[in-house]
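Trainee: Everything below, folded, please.
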Amino acid sequence: MNDLTGTLTNSEVNTLTNQIEALTQKSHAQLVVLVVETTGDETIEQYATRVFDSWKPGDKDRDDGVLLLVAWQDHTVRIEIGYGLEGIITDAQSGKIIRNNIIPAFKKGDLAVGLQKGISDLESRLTGNNLATITPTDHPLPFSGWWALLVWAIVLTFISARGYIKTLGVICFAAIVLAFVLPIAGFSGSWGVLATLLCFATPFLAVAIAFTPFGKKVRDLMRDVNQPSRHTRSNSSSHYSSSSSSSFDNDNFSGGGGSSGGGGASGRW
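Mentor: Okay, here's the model as predicted:
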């Protein structure tokens, strides 16, 4: 429970903290509550995303974190849902919790009651599902696996064309090892399957590139196109900074590595 505004009394903070801990014990999900004065130049959605990305509430594999963010001076509130809970607490349900339970109390100036009711509603929805048995969320591939195979083949061909034979050998050895280690380590889902298949395919691609006539032609072509050059590369970096009258700090909370895809809802009173 993080109240950066000082609006809540010590007793109210303790009550809310106990309520949050009870929710975590019952549902295994991780709820974080943050109250700030304002989100500054950011929208509450942008601010919530930044907090979620920084604090990473929820289990890394289950992505079962929830952020309840209140900008008291701005009169805005946001419930941000982790990937793994988007099927349990939908955007519509998040909006209903905000409209029916949180905002009515906030309109009366009662921050503690609004938070208590919101947390209670979240708990009832979360404990109605056995979150401990939820399998890790599978994030679908944004592209075809064949494209990944083609790109990987081009990379291996480039390495061979530049004469880095030892490097190619090391890559093949590592790929063979990983092809057996990844499934044993539990890397499943779309990304895990793709990585395993690429590892299995690597030795065969390397042999085809190094010893077949077609592979030789492709290597020669890439060697002609990619002549060494003396261009100097420079790295640039960008720095993002944001300020508001109440800014959160990484020291306030450290989660279990959860992530959010922007699911949830916002409200204003």
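Trainee: rest of the way, CA atoms for contacts and neighbours
Mentor: Noted.
Trainee: and the one helix or strand residue 263 maps to, what does it pack onto?
Mentor: Using DSSP states H and E, residue 263 sits within strand 260-268. With contacts taken as 3 or more Cα pairs under 8 Å, 6 or more residues apart in numbering; DSSP states H and E, strand 260-268 sits against helix 44-55, strand 76-82, helix 91-97.
Trainee: I'd like the ones you listed written out as a markdown table, with mean neighbour count added.
Mentor: Converted to a markdown table, the helices and strands packed on strand 260-268 look like this (neighbours: other Cα atoms under 10 Å):
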| stretch | mean neighbour count |
| --- | --- |
| helix 44-55 | 20 |
| strand 76-82 | 26 |
| helix 91-97 | 18 |
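Trainee: any chance of those in JSON lines, with distance to residue 265 too?
Mentor: Listed next are these as JSON lines, based on distance: least, Cα to Cα, whole Å:
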{"stretch": "helix 44-55", "distance to residue 265": "9"}
{"stretch": "strand 76-82", "distance to residue 265": "6"}
{"stretch": "helix 91-97", "distance to residue 265": "5"}
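Trainee: quick one more, to check against the first:
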Amino acid sequence: MTLRVWCAAIVATLLIAFASLAVADVAVPQLTGRVVDRTGTLSSSDIAALSQKLRDFETRKGSQIAVLIVPTTDPETIEQFSIRVAEAWKIGRKKVDDGAILVVAKNDRHLRIEVGYGLEGALTDVTSRRIIDEVITPKFREGDFAGGISAGVDRMMRVVDGEPLPAPSRSVNFANLDDIGPLAPFALFASLIVGGILRSLLGRLLGSVATGGVIGLLALLILGSGALALLAGIIAFVLSFIADLFPASTGPSRGGSWSSGSSSGGWSSGSSSSDSGSFSGGGGSFGGGGASGSW
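Mentor: Here you go, the predicted structure:
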């Protein structure tokens, strides 16, 4: 084979490779939070406010809603791309399938609401299309993408609120475990003081139990979390029970132990103003329900 033929073969191979890359599907972005913007359309404050709204909704209702903004889905249609996103992200609870994703392809001027199996009775194709046409796209046409997305998410949440779904797991309250961090010094001091009084009146065991109950009740009233109240009560009981065994250890070192045990980095990342990679889908399934639109 001559040199000219070899060169022609190499050029043809490169052209085929470049053509394949040109028509390759857009990669599904990593799920780094409830709002993933690959276009820089939303400001950091927009993302923080929207993420907090979706986090509060999940805590209250159990359903997960996510937002994705990409420049384009080309060469796929937005329907093809959205279902790939849904299958990769698995938004919604496993076996409840109560997830929904608002996907916006900004440069294509297309958007879609992808709905999990468990919400298809509420977020029907017709309802999803009305949300797109009546709520989201009018604001998009005015250039108000943040307003359109926020209004669309609000309407989606109102619709899902009317759907009877399993109650959210109470363990979700542990996502705010770092809320107890600022109260740790007070809780430590209170458990030792209250524990000392109650132990002198009721005895060591009953006094410690009573101390745990008092501190747990205070934690419930302040934090509004049964899980955190139980944790605070148990810690107060232990501290009260062993307080007189280590009289030299009732100072800062024991307070340091409480703080490090209740505000670890893992919990902190779960309750920051942005999701910071802590958010993940719950295992929900999708079957292509929802609606698409353009502006």
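Trainee: Ok, which of the helices and strands packed on strand 260-268 of the first structure comes nearest residue 210 of the first structure?
Mentor: Closest to residue 210 of the first structure of these is helix 44-55 (Cα to Cα; 43.6 Å).
Trainee: I would like the residues contacting the closest one, please.
Mentor: 39, 67, 69, 71, 76-78, 80, 248, 250, 253-255, 257, 259-260, 262, 266 (Cα atoms under 8 Å, 6 or more residues apart in numbering).
Trainee: from those residues, which would you call buried?
Mentor: With neighbours counted using 16 or more other Cα atoms under 10 Å, the contacts of helix 44-55 of the first structure contain these buried positions: 39, 67, 69, 71, 76-78, 80, 248, 253, 255, 257, 259-260, 262, 266.
Trainee: Between which two of those is the distance greatest?
Mentor: Among those, the pair separated by the greatest distance (Cα to Cα) is 76 and 257, which sit 26.2 Å apart.
Trainee: wait, residue 111 of the first structure sits on residue 103?
Mentor: No. Using Cα atoms under 8 Å, residue 111 of the first structure makes no contact with residue 103, being 9.3 Å away.
Trainee: Please enumerate the strands of the first structure.
Mentor: Secondary structure of the first structure (DSSP state E): strands located at 2-3, 30-36, 65-71, 76-82, 260-268.
Trainee: The ones you listed into JSON lines, with extra columns for distance to residue 9 of the first structure?
Mentor: Output for the strands of the first structure, formatted as JSON lines (distance: least, Cα to Cα, whole Å):
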{"stretch": "strand 2-3", "distance to residue 9 of the first structure": "10"}
{"stretch": "strand 30-36", "distance to residue 9 of the first structure": "13"}
{"stretch": "strand 65-71", "distance to residue 9 of the first structure": "16"}
{"stretch": "strand 76-82", "distance to residue 9 of the first structure": "20"}
{"stretch": "strand 260-268", "distance to residue 9 of the first structure": "23"}
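Trainee: what about those, which gets the closest to residue 24 of the first structure?
Mentor: Residue 24 of the first structure sits nearest to strand 30-36 of all the strands of the first structure, at 5.5 Å, using Cα to Cα.
Trainee: what packs against that closest one?
Mentor: Partner elements for strand 30-36 of the first structure (3+ Cα pairs under 8 Å, 6+ apart): strand 2-3, helix 10-27, strand 65-71.
Trainee: what about that strand, how far off from the second structure?
Mentor: Compared with the second structure after the fit, strand 30-36 of the first structure shows a mean deviation of 0.5 Å (mean Cα distance after the TM-score superposition for the first structure).
Trainee: If we go by neighbour counts, what in that strand is buried?
Mentor: In terms of neighbour count (16+ other Cα under 10 Å), strand 30-36 of the first structure has its buried residues at 30-36.
Trainee: what about the helices in the second structure?
Mentor: For the second structure, the helices defined by DSSP state H cover 3-22, 44-61, 78-89, 125-130, 137-141, 145-161, 184-202, 204-223, 226-242, 252-262, 265-270.
Trainee: An error on my part: the question was meant for the stretch 101-250 of the first structure.
Mentor: 103-107, 111-126, 145-161, 165-184, 189-211, 213-225 (DSSP state H, counting those that start in this stretch).
Trainee: Can I get these in CSV including distance to residue 49 of the first structure and mean neighbour count?
Mentor: Below are these laid out as CSV (distance: least, Cα to Cα, whole Å; neighbours: other Cα atoms under 10 Å):
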stretch, distance to residue 49 of the first structure, mean neighbour count
helix 103-107, 21, 18
helix 111-126, 19, 19
helix 145-161, 29, 17
helix 165-184, 31, 15
helix 189-211, 24, 17
helix 213-225, 43, 15
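Trainee: Nearest to residue 5 of the first structure among these would be which one?
Mentor: Proximity to residue 5 of the first structure, assessed across the helices of the stretch 101-250 of the first structure by Cα to Cα, is greatest for helix 111-126 (11.0 Å).
Trainee: residues in the second structure aligned with that closest one?
Mentor: Mapping helix 111-126 of the first structure onto the second structure (TM-score structural alignment) gives residues 145-160.
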